[in-house]
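*Asks:* okay, predicted coordinates and the sequence, questions at the end:
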Amino acid sequence: MTTFADTGLRHHGDAEVRGAGAGLTDLAVNVRTGTPPAWLRQRLAASLETLAAYPDGAPARHAVAVRHGLADDQVLLTAGAAEAFVLLARALPARCPVVVHPQFTEPEAALRDAGHRVRRVLLRPQDAFRLDPAAVPDAADLVVVGNPTNPTSVLHPAAGLARLAREGRTLVVDEAFVDAVPGERESLVPLLGTLPGRTVVLRSLTKTWGLAGLRVGYVLSNPETVRTLARHQPLWPVSAPALTAAEACSTPGALAEAEEAARRFARDRDHLRARLAGLREAGIGEATPCPQGPFLLVRHPRGAAVRERLRELGFAVRRGDTFPGLGTEWFRMAVRDPATSDRFAAALESALASLPDAS
């Protein structure tokens, strides 16, 4: 059976709020509120003075390499993580690509667009969406998994992901949200160069720094893979302002700010979960008992109706049925400050109470 998740791989959270106008609180997009910070906006504004010159990515590439303790030739700067998925799909050979779902859908969309036939490994809600490495077929020569995973908020152990690495296989780990995890726990970056086969880690500056409109991210891998992917990029693929952001967000001060934001996410997530716990008898259930991302996935038997009622009450949440493995009963919400979460919980309680009798 074809589901909306099969035809809607390119549906993302911004579609929930586009054109909605003022008055709608956005819990559908996982970008930290209050960003970019003032110091970063100032750096970006100053970069406009350089727009007459062609972009030079070397300083930003070096800054990212230093930030991760890698060599410069292990870094490829991209126009967001989304470009990296396209490069991987077009540049690397794959007879049997596998995408672990539910997760961000762009990797599968990019693979399909490049002509690949994609196999899916669907994680199950009864397992709290945890990955058993043995579930990935031995024949898979390219495996894509998110960590922490969007939308489930599961943080897979790095040791388990490392078990997926093997000769003849490309292991791609999307770590777009790992800087929202205190200490960047379970990142695979420290294991780069130690695992068999080809390991690729993707990062994004979009979520923590509020730069979705700037389009900046990067690939971390071995030098050969970086060169292969780079050959499929156009000239000057990353703009001067985006390069400025990559360099600025790699400084010790920026990393300290990101760490504090990650700890604040954890506190705010606990507050939101406590409010949701009070609605269990009304049918609200969490996807995982130990979420680690800056968002939560929940379910309700009448989730689609709940989403629509929430929208009427001024809150946009992300539908779940565009993610393979999920249905209309699922929806995702971004973690916000306690005051916003209190308002949301009150609206959710009202939405649940207003549902017409199912009979």
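*Replies:* Good, I have the coordinates. Note that the coordinates shown come from a computational prediction; the quantities given were computed from them, not determined experimentally.
*Asks:* drop to CA atoms for contacts and neighbour counts, all remaining ones
*Replies:* OK.
*Asks:* quick one: end-to-end distance for stretch 117-124.
*Replies:* 22 Å (CA to CA, to the nearest Å).
*Asks:* buried residues in it?
*Replies:* Val118, Arg119, Arg120, Val121, Leu122, Leu123 (16 or more other CA atoms under 10 Å).
*Asks:* same thing with stretch 44-58?
*Replies:* Leu44, Ser47, Pro55, Gly57.
*Asks:* secondary structure and distance to Glu349 added to those, as TSV?
*Replies:* Shown next, in TSV, are the buried residues of stretch 44-58 (DSSP: H, G, I helix; E, B strand; the rest coil; distance: CA to CA, whole Å):
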residue	secondary structure	distance to Glu349
Leu44	helix	42
Ser47	helix	46
Pro55	coil	51
Gly57	coil	50
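*Asks:* show me which of those is closest to Leu297.
*Replies:* Leu297 lies nearest to Leu44 out of those, by CA to CA, at 33.6 Å.
*Asks:* isn't that closest one up against Leu243?
*Replies:* No. Leu44 is beyond contact range of Leu243, at 9.4 Å (criterion: CA atoms under 8 Å).
*Asks:* presented hereafter is structure B, for comparison with structure A:
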Amino acid sequence: MTPTTTTAVNSAATTGADGTSGTGLDVHAHSASFFDVSRRFGRQRPVVDFCIPTNSYFPTPEVFERLRADLPTLLKYYPDDSSGTSRELARLLGLNPQTVAMANGSTELITWIDHLLVEESLAVPVPTFGRWTDQPLETGKRVDMFPLREETGFTLDVDAYVAFVRERGSRVAVVCQPNNPDGGYVHRERIVRMLDEFADLDLVVVDESFLDFVDAEPECSVVREAALRPNVIVLRSLGKNFGLHGVRFGYMVANPALTERVSRALPKWNLNSLAEAVVGLLSDHLGEYRASLRRTAADRDDMVQRLQQVPGLTVFPTTANFVLVKVPPGCDGRALRDHLVQQHGVYVRDCGNKLGLTSDFLRLVVRPAQDVDRLLDGLRDHLGARSATTA
């Protein structure tokens, strides 16, 4: 495996003089604001979001109604500090409160993990969530990138990754489980074996931000392993799982010494009142939440099957609530993205600014069948017109 090391980020996206793409979407951002996209392209009909990986079935209308009723109080008064909300979350999860720390989204935790615990080098498979490469690069660390191969469906070979880390001498190793943007999942037993192999590293991070959507085996998480090991952190994202990205709340699980070190660096009131309220509601709505995961899994299987019927489209295996696809040869992924949002009101994520991918790859969030109908209409419209032009 050819090692890749870099200290700079190159954007694969094409921008205009104002830093925007042909549709006016800000390609420098993680993804354009859905509010902004709706304002620009939703005049004829509502835009369907296949870009932001939300949960289509949670929160339920009842949860939103409870939050709406409490909104004046939530906005008027200070929230509890994050330690109180962390204790409540730990109680719900059945974890020792000393092993849990909450933050303003998993990105805040990634930032502090980099500042506090990454001294010189970090290894990470690519493509993956961009903050795992961008954050350490921004602070001058060496980032050793282990390339995941398209021809193997971007599957992570754990043994090859361990050998890569040893060859490069990386002191921190990261794995996203499942991986973003392809949804690839490594069975828990292999992840635990990797943790054993990396027992001498400064740190190992398993980013489980989308793991609740995985139903590949009865027990998928390694949070209980993290609580007992001296050099392991697991990240989870409540915002992604619960379909509340705007609330911004994630948490980490680690042994008490690591958790305390990160917690001391976090701002005192880094969680807002909505995050505190949602954690307080969880115990009353866990049944609905679990049902939402089952419905999402059924939608995923149906959506993958339907996408596989689109001529020329490559659909990669996934266990998450999103699907990675590659457009047919000769098709411009950016042009397809623009056509979908402009002509069909379908907002998708092209992967041109993800290291290890190009704009020929699109990440499509799992959505209910009626929304997939509109996506497929747009795909067939553009791909059929392109085929007719080149015939």
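*Replies:* Nice, thanks for sending it over. If you're wondering where the values come from, they're calculated on a predicted model, not measured in any experiment.
*Asks:* number of residues surrounding Ala160 of structure 2?
*Replies:* 12 (other CA atoms under 10 Å).
*Asks:* check which helix or strand covers it.
*Replies:* Secondary-structure element containing Ala160 of structure 2, defined by DSSP states H and E: helix 158-168.
*Asks:* name the nearest of the buried residues of stretch 44-58 of structure 1 relative to Ala63 of structure 1.
*Replies:* Of all the buried residues of stretch 44-58 of structure 1, Gly57 has the smallest distance to Ala63 of structure 1: 10.1 Å, by CA to CA.
*Asks:* what about the strands in structure 2?
*Replies:* Assigned by DSSP state E, structure 2 shows strands spanning 4-6, 48-49, 100-103, 121-126, 142-147, 172-176, 203-207, 232-237, 250-254, 314-315, 322-326, 346-347, 349-350, 361-365.
*Asks:* so which elements touch the first one?
*Replies:* Okay, so that is strand 4-6 of structure 2. Contact here means 3 or more CA pairs under 8 Å, 6 or more residues apart in numbering; DSSP states H and E; on that basis strand 4-6 of structure 2 packs against strand 142-147.
*Asks:* quick one: the strand it packs on aligns where in structure 1?
*Replies:* Alignment of strand 142-147 of structure 2 against structure 1: residues 117-122, by TM-score structural alignment.
*Asks:* mind checking how far that stretch is from the chain centre?
*Replies:* 19 Å (CA atoms, centre = their mean, to the nearest Å).
*Asks:* and if you look at stretch 204-222 of structure 2?
*Replies:* So, by CA atoms, centre = their mean, the centroid of stretch 204-222 of structure 2 is 12 Å from its chain's centroid.
*Asks:* that one: which residues count as buried?
*Replies:* For stretch 204-222 of structure 2, a neighbour-count test (16+ other CA under 10 Å) marks 204-214, 220-222 as buried.
*Asks:* before we move on, what about stretch 23-39 of structure 1?
*Replies:* For stretch 23-39 of structure 1, the neighbour count (16+ other CA under 10 Å) marks Thr25, Asp26, Leu27, Ala28, Val29, Asn30, Val31, Arg32, Thr33, Pro36 as buried.
*Asks:* and these, which is closest to Ala266 of structure 1?
*Replies:* Arg32 (12.8 Å).
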